[in-house]
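Undergrad: The sequence and its predicted three-dimensional model are supplied below.
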Amino acid sequence: MTTPDHQSPAPQPSAPAAKDRIYRSPLGLMGGVLLLALVGWLGIDALFRGSGHTPWLALAGLILLVPLVIAFTLRPAVFANDDRLRVRNPFRVVTVPWGEIASLRSGYSNEVVVKSGDKYQLWAIPVSLRARKKATRRQARAEAEARGGGRSGMFGGGAFGGGGLGGGPRGSAASDGPHRAETDKIMDDLRATLERQEHAESAQGEVTVRWAYEIAAPAVAGAILLAILLAVG
């Protein structure tokens, strides 16, 4: 009588990779689409209706300008998950594990500073000083309303009902938390992820930088062609 062979346990499926949170500039995307439409309209019109060297100049201009518009408007993005931060800037992609990040700095621009001392600007998360000032004014107004709520509470039991002048909207404005510019909120979110994941085993590794030759090569080719056409006259 034979005994059945012991079957090895079925391999367990690997845990799904954490999904990236993607941060991009809505204004950059909108501006890029409009610029591409304008460049395409002018360039194609000159390409098909121009005479002499004009079509060649239009072609060279399109080869030069289209990659640059894409690079500075549509391309920038920041991808974040529990393992690493990937920064896609106009001409390079920087992948930084959370364990290699020294700080996320906000000044006139938002930057990631790695432990080696190198800094990389976050093109997709631009700083808006106007938005910061607006958020500061809203925060000051909310704090003033919160302070005034106690003084106006004397009207609470009168003809105005239980809430009084100091209840309702003023109380809710104070409880909404501090007002922050949208890009500052994004940086706060990234800093929270850094604090949570910087010592995780899966968040260790090396910083890698890859240049975007698919953007640089056609732009350089267009610039060379345009220079030759202008030199020839």
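TA: Perfect, thanks for sending it.

Undergrad: CA only for contacts and neighbour counts going forward, please
TA: OK.

Undergrad: what's around W211, how many residues?
TA: 14 (other CA atoms under 10 Å).

Undergrad: Kindly report the same for the one 4 residues further on.
TA: The burial count assigned to I215 is 20, neighbours taken as other CA under 10 Å.

Undergrad: Now it: closest residue in space that isn't a chain neighbour?
TA: Closest residue in space to I215, ignoring its immediate chain neighbours: P67 at 5.6 Å, by CA to CA, 6 or more residues apart in numbering.

Undergrad: Ok, L129 next?
TA: Y108 is the one closest to L129 (CA to CA, 6+ apart), at 7.9 Å.

Undergrad: here comes the other one, which I'd like you to weigh against the first:
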Amino acid sequence: MTSPTPPAEPQYADRTYRSTAALVCGVLLLALIAVMAGDALIQGEGQAPWFALAALLTAVPLIVAFTLRPAVFVNDERIRIRNPFRTIRLPWTEVADVRAGYSSELIAAGGTKYQLWAVPVSLRDRKRASRAAGRAPHKDAYGRFSPGAAADAHRHTVPPGAAADQTIVELRGLAEKAGDPAGGTTTGSVRWAYEVIAPAAAGVVLFVVLAAIG
């Protein structure tokens, strides 16, 4: 008699990082172009509807690519970066570092860099968080609260307060938890977003054809 198969461990959903400002901007831009191009498609004369169609084919995929599409999906095993025109999948064992300077980027074990479009860096947000950390009182070695020198020393031991920096700290923690780079058995992959590139290219071709025939 065979023993019952133990239940599989539950699979948890990926944690997702996206830019709320980019999502709002994308929705507003799509609504604006829908109103403008829709009016030309319905009431336009001559070649106006065709130019409106070309505008839709070109602009909509690009707006989606740069505002709605960027996202970062992570779990304990891997990271999936969805940028405007590419999707990068990497196990954490293939990630050498995750950092944020003027932009957020991931460095793969082989030295290849990938931008994290979904984690934009705001220098204003970073300065605001730094000022707030400097004003906040912190305990010194004797348990006393002091907002001055102790705060400066403490600032080097806590994660930055800016949203992008906090996200980078979380991602770096997952990478460090997974182990040394290049220590896994699986490799990453990069896929081009042809569902974005193809319609945008078709819109450009239509523009060229319409301009050529006058």
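TA: Noted; the coordinates are in hand. Predicted model, so just to flag it, every value in this text is computed and none were measured.

Undergrad: What does A80 of the first structure correspond to in the second structure?
TA: Aligned counterpart of A80 of the first structure in the second structure: V74 (TM-score structural alignment).

Undergrad: Which stretches in the first structure count as helices?
TA: 26-49, 54-69, 129-152, 169-175, 182-197, 213-232 (DSSP state H).

Undergrad: circling back to that earlier point, state the distance from the residue nearest to L129 of the first structure to R132 of the first structure.
TA: Going from Y108 of the first structure to R132 of the first structure by CA to CA, to the nearest Å gives 11 Å.

Undergrad: Same drill for the two, tell me which one is more crowded.
TA: Using other CA under 10 Å, the more surrounded residue of Y108 of the first structure and R132 is R132, with 17 against 10.

Undergrad: For the aligned residue in the second structure for T183 of the first structure, list the residues it contacts.
TA: By TM-score structural alignment, T183 of the first structure lines up with A164 in the second structure. By CA atoms under 8 Å, 6 or more residues apart in numbering, the contact list for A164 of the second structure reads A100, S104, V119, P120, V121, S122.

Undergrad: Neighbours of the aligned partner of F48 of the first structure in the second structure, how many?
TA: Per TM-score structural alignment, the equivalent position to F48 of the first structure in the second structure is I42. Neighbour count for I42 of the second structure, taken as other CA under 10 Å: 11.

Undergrad: Report the contact partners of I42 of the second structure.
TA: P49.

Undergrad: Over to R78 of the second structure?
TA: Counting by CA under 8 Å, 6+ apart, R78 of the second structure has contacts R89, L90, P91, W92.

Undergrad: just to revisit the earlier point, determine the number of other residues adjacent to the match of A80 of the first structure.
TA: 21.

Undergrad: again with A217 of the first structure
TA: The number of residues near A217 of the first structure, taken as other CA under 10 Å, comes to 14.

Undergrad: Ok, the one 4 residues further on next?
TA: The local packing count at A221 of the first structure equals 14, with neighbours defined by other CA under 10 Å.

Undergrad: Cheers, nothing more for now.
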